[in-house]
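**Q** generate a structure from the sequence data that follows.
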Amino acid sequence: MTAMGFDEPGGPDVFRAEELAIPEPGTDQVLIRVSHAGVNRPDVIQRQGFYPPPPGASPIPGLEVSGEVIALGDGSPQALMGQRVCALVSGGGYAEYCLAHFRHCLPVPSGLSMAEAAALPETLFTVWHNVFERGLAADGETLLVHGGTSGIGTMAIMLAKAFGLDVIVTCGDDAKCEAAREVGADHAINYKRQDFVEEVGKITAGKGVEVVLDMVSGDYVARNLKCMAESGRHVTIAVLGGMQAEINMAVVMSRRYTLTGSTLRPRSDAFKAALADEIAQVAWPLIEKGEILPVMDQTFPLAEVSAAHARMEAGDHIGKIVLEVAGD
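**A** You can find the predicted model right below:
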């Protein structure tokens, strides 16, 4: 099979095509003939040399795929054979064939394209776990999301609105703010022209937001805390602005804040399976009904993965970037 890998970390141009043996599914695994693969920020960070795959994972980037199940490992249900699925994987998505745990697969609804299906697992699993499980977001609360037009941001908007939250996002320009509002955000703040702390205060009449989904970290953390209501929850899922944050712990105590965060890729198969089960029951029906559809930016052929990564790093995308491996 053809896969897109790299010999040494570097810029988008380090990718090269390589011929590898088609992997064989082990216990509880399925082999997927890949139609499309999602491109995500962790892929970029891996290519740069800062996010190595966990033990046992494929060194080939790619954390989500769509395609057809063509082989089963021991313990995988026979009913999955020949099914169209999308799957969360720990690596290996940038290839013509990819292994997935059978319990990390979700069926592709008839009205969803395979490109759209490949754009779902990483953002859906991440947002569901961090906003609703770790952040304990509830109907009637307000969520603040940084990077409102990213794949994570657009999914967070749609899921939060589907479950009765108000949503405030930050974006880097007015066009992206308008795009975020079109996705469903109640308020969009151009952080380059406005102080988001002041704007959140105005929007919430001084109360603040109950949940912050933060992909920036660094000096944003202290500013985020100023945006939060009493007993607010701050959830970190990336550290694009720096790994260190300086905060006033007296404020955390007096306002009863909860600071948490997570990374999904290294979690156990059992954890991801339980998360997939919950998503299948609670969130997947919204996908099947077409009430939530991924916001799609641009699709690139697998051979043009360097261009796909360059677009993500430029920050001009709105929604998800995907690779076409074999097509629908």
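**Q** alpha carbons only for contacts and neighbour counts from here, please
**A** OK.
**Q** which residues in the stretch 1-150 of the chain form helices?
**A** In the stretch 1-150 of the chain, the helices defined using DSSP state H, counting those that start in this stretch lie at 41-47, 114-118, 121-127.
**Q** nearest to Ser217, of those helices?
**A** Distance to Ser217, taken as C-alpha to C-alpha, is lowest for helix 41-47 among the helices of the stretch 1-150 of the chain, at 15.0 Å.
**Q** out of the helices of the stretch 1-150 of the chain, which is the most enclosed?
**A** Stretch with highest mean neighbour count among the helices of the stretch 1-150 of the chain: helix 114-118 (a mean of 27; mean count of other C-alpha atoms under 10 Å).
**Q** and for that helix, what are the contacting residues?
**A** Helix 114-118 has contacts (C-alpha atoms under 8 Å, 6 or more residues apart in numbering) with 35-38, 64-67, 85-87, 108, 293-294, 296, 299, 322-324, 327-328.
**Q** how about 10 Å then?
**A** With contact meaning C-alpha atoms under 10 Å, 6 or more residues apart in numbering, helix 114-118 is reached by 34-39, 63-68, 84-88, 93, 106-109, 287, 293-296, 298-299, 320-328.
**Q** second chain to compare with the first, below:
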Amino acid sequence: MRAVVLKEDGYSPDALPASQVRAVDRYLELAEVAVPEPGPDQVLIKVTAAMVNPSDLAFIQGGYGQPRVKGAPAGFEGVGEVVATKGLYAKTMKGNRVSFAVSLNGSGAWAEYAVTDAMSAISLRKDVRDEDGAALIVNPLTAAAMVEMVPKAGAFVVSGAASQLGKLMAGLASDNGKRMIALVRRDGPAEALKALGASHVLNETSESFAADLKAVLKAEKPTVFLDCIAGSVSSRVFAAMGKDSTWVIYGKMTPEPPEILEPGQLIFMRKKIEGFWLVSWMKNSSLMEKMSAIKQVQARFAEGKWKTDIKARVKLEDLVAELPKELDKTDGKVMITIS
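**A** Model (predicted):
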């Protein structure tokens, strides 16, 4: 089968933030590899489409939470049809169209076929588009899990809010009576985010940002900061938040390191810093929690409350050459099509 595979092993100390990755031919190449075989409780999926996420761009460089394996297909999530299975539960999925995330002992989604644990595949409703099925896990389940961290009727701050994940959280928060303070780096996305449900949109590059932030924090009193940037602005936002606030870091989109500007706040104001990784959430959450989140995510896509914005469609065989120019475009995901 054809697959876009990794050219290097393990981790690398030289990995760039995902937002700075462009040329990928150092890390990836198109190759012919054997079709993987499902192991116990696994499914083999004929892949229809796959997504390119920031986590993929970190991983291919060796800057993610799991090591690369040279020659293995890349790609964390996609959509396709289950064509072979092993195990009783896996057998129930044969012939189903599924959204899937690649398990640690599986094979990557940027290929004609992929293997993953049956528990990492989700049988899709007929009214969920392939575009949404290919991006149903990484961002949507992260959105559902993190918005759940916000107290009922509470407010929260989101960095990088113009991203696909930020858009998903805006609508979900609004529908659940929670107020989202969206941080962006340009004015363009502001109206769209407000239309989706964001209560406030602040431009970090504006001269009035510090004053605007102070006023909004005073009025809304958010206690959760969901941060995918983890840079100097993030440090200032957290320092400006009130007591009992939590800074949740789930990404790193800038090379500059964050700082603890006011260490005393961690002691006397009971503020804290923690990380979020969907892999850990999936492992540690109860079956009921996961089923509830999956049901909610599928319903939102099927009902049109959510949609995956696609900025480019790239054929699998053209991915290595064309991905750099597509990453320069804003407002949407790159979808890999596999025929």
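**Q** just give the nearest non-adjacent residue to the counterpart of Pro73 of structure 2 in structure 1, would you?
**A** In structure 1, the residue matched to Pro73 of structure 2 (TM-score structural alignment) is Ile60. Leaving aside its chain neighbours, Ile60 of structure 1 sits nearest to Gly92 (4.5 Å; criterion: C-alpha to C-alpha, 6 or more residues apart in numbering).
**Q** from memory that neighbour sits against Pro61, does it?
**A** Yes - under the contact definition of C-alpha atoms under 10 Å, Gly92 of structure 1 touches Pro61, with a separation of 5.4 Å.
**Q** give me the common contacts of the two.
**A** Common neighbours of Gly92 of structure 1 and Pro61 are listed as Ala3, Met4, Gly5, Ala37, Pro53 (criterion: C-alpha under 10 Å, 6+ apart).
**Q** OK, contacts around the aligned partner of Val158 of structure 2 in structure 1?
**A** When structure 1 is aligned by TM-score structural alignment, Val158 of structure 2 is paired with Val145. For Val145 of structure 1, the contact set (C-alpha under 10 Å, 6+ apart) comprises 131, 152-154, 156-157, 167-171, 185, 188, 211-215.
**Q** how much space is there between Val145 of structure 1 and Leu31 of structure 1?
**A** 35 Å (C-alpha to C-alpha, to the nearest Å).
**Q** what's Glu324 of structure 1 aligned with over in structure 2?
**A** Alignment note (TM-score structural alignment): Glu324 of structure 1 maps to Thr337 of structure 2.
**Q** neighbours of that match, how many?
**A** 22 (other C-alpha atoms under 10 Å).
**Q** what residues in structure 2 pair up with the lengthiest strand in structure 1?
**A** In structure 1, with assignment by DSSP state E, the single longest strand is strand 29-39. Aligned by TM-score structural alignment, strand 29-39 of structure 1 corresponds to residues 42-52 of structure 2.
**Q** sorry, back to before: looking at it, the match of Glu324 of structure 1 is touching Ala3, isn't it?
**A** No - counting by C-alpha under 10 Å, Thr337 of structure 2 sits too far from Ala3 to count as a contact (12.0 Å).
**Q** any common contacting residues for those two?
**A** Trp110, Ala111, Glu112, Leu316, Glu317.
**Q** many thanks, we can stop here.
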